[in-house]
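Colleague: what follows is a predicted structure for the sequence shown.
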Amino acid sequence: MEVTGIISGLIIGIVIGVLGRLVIPGRQRIPIWLTIVIGVVAALIGTAIAAALGVADTRGVDWVELGIQVALAALGVSLTAGLYGRRRD
């Protein structure tokens, strides 16, 4: 994998993680690095799911793939915030 691929993957992961965090109401008390990790993982899994469903390569913006990725990130942030909050109390 090239450096540009890694950098673009991190940028996409940041965007997906932040979007997933914005979808959830209230404040999530998890560090930003954890949001980025969740976003990267959600982007990878979301791309795999979109490819399995046959919606990964469409003309224009892949809205379905993006929706899957953001939904997975929101789920990941929600679960992690719940577990992280309990651990810290």
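Modeller: Arrived safely, thanks for sending.
Colleague: CA only for contacts and neighbour counts going forward, please
Modeller: Noted.
Colleague: I'd say residue 18 and residue 34 touch.
Modeller: No - the criterion here is CA atoms under 8 Å, and residue 18 misses it with residue 34 at 10.7 Å.
Colleague: more neighbours, these two?
Modeller: residue 18 (20 against 14; other CA atoms under 10 Å).
Colleague: got the contact list for that one?
Modeller: 35-36, 39 (CA atoms under 8 Å, 6 or more residues apart in numbering).
Colleague: name the member of those residues with the most neighbours.
Modeller: In terms of neighbours by other CA under 10 Å, those top out with residue 39 at 32 neighbours.
Colleague: chain center to the lengthiest helix in the chain: distance?
Modeller: Looking across the chain with DSSP state H, the single longest helix is helix 63-88. How far helix 63-88 lies from its chain's middle: 7 Å, per CA atoms, centre = their mean, to the nearest Å.
Colleague: take this one as well and set it beside the first:
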Amino acid sequence: MGILGWIVLGFVVGALVKLVVPGDDPGGVVVTGLLGIVGALLGGLVGRTLFGTGLGDFFDLRTWVLPFVGSVILLGFYRLVARRRART
């Protein structure tokens, strides 16, 4: 998959994660897209390292599940950091 495919996949997965995971997030469309892109990379890396599976074609299920899980983890971490900054 090319870099443009990763960007599109990241934005789509980031939007899906925002819809699925409830709660108020301090970020707009740009932050959602960035979280999705970084989450896609994180999910691909974790999937390759732990399970020995890489990302397949654009329409392969692994290509969507691994970035989704990575984005959910990244969104949870982002919420923790944003809440701590808001308190101080």
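Modeller: The structure has been received and is ready for your questions. The shown structure was predicted, so the numbers you read here are calculated from the model rather than taken from an experiment.
Colleague: run the contacts of residue 18 of the first structure past the second structure and keep the common ones.
Modeller: On the basis of both residues aligned by TM-score structural alignment, their matches' CA atoms under 8 Å, what survives of those in the second structure is 35-36, 39.
Colleague: dump the residues you listed to a markdown table, plus distance to residue 60 of the first structure.
Modeller: Formatted as a markdown table, these follow (distance: CA to CA, whole Å):
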| residue | distance to residue 60 of the first structure |
| --- | --- |
| 35 | 27 |
| 36 | 26 |
| 39 | 22 |
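Colleague: just those: which are in helices?
Modeller: 35-36, 39.
Colleague: which one of those is nearest residue 85 of the first structure?
Modeller: Nearest to residue 85 of the first structure, judged by CA to CA, of these is residue 35 at 14.2 Å.
Colleague: give the aligned equivalent of the closest one in the second structure.
Modeller: Using TM-score structural alignment as the criterion, residue 35 of the first structure maps onto residue 32 of the second structure.
Colleague: what's the closest of the ones in helices among the kept ones among the contacts of residue 18 of the first structure to residue 46 of the first structure?
Modeller: Minimum distance to residue 46 of the first structure across those is 10.1 Å, recorded for residue 39 (CA to CA).
Colleague: one step back: nearest to residue 47 of the first structure, of the ones in helices among the kept ones among the contacts of residue 18 of the first structure?
Modeller: Nearest to residue 47 of the first structure among those: residue 39, at 12.0 Å, using CA to CA.
Colleague: could you count how many residues lie near the spatially closest residue to that closest one that is not a sequence neighbour?
Modeller: Excluding the flanking residues, the one nearest residue 39 of the first structure by CA to CA, 6 or more residues apart in numbering is residue 17, at 3.7 Å. Other residues near residue 17 of the first structure come to 32 when the count uses other CA under 10 Å.
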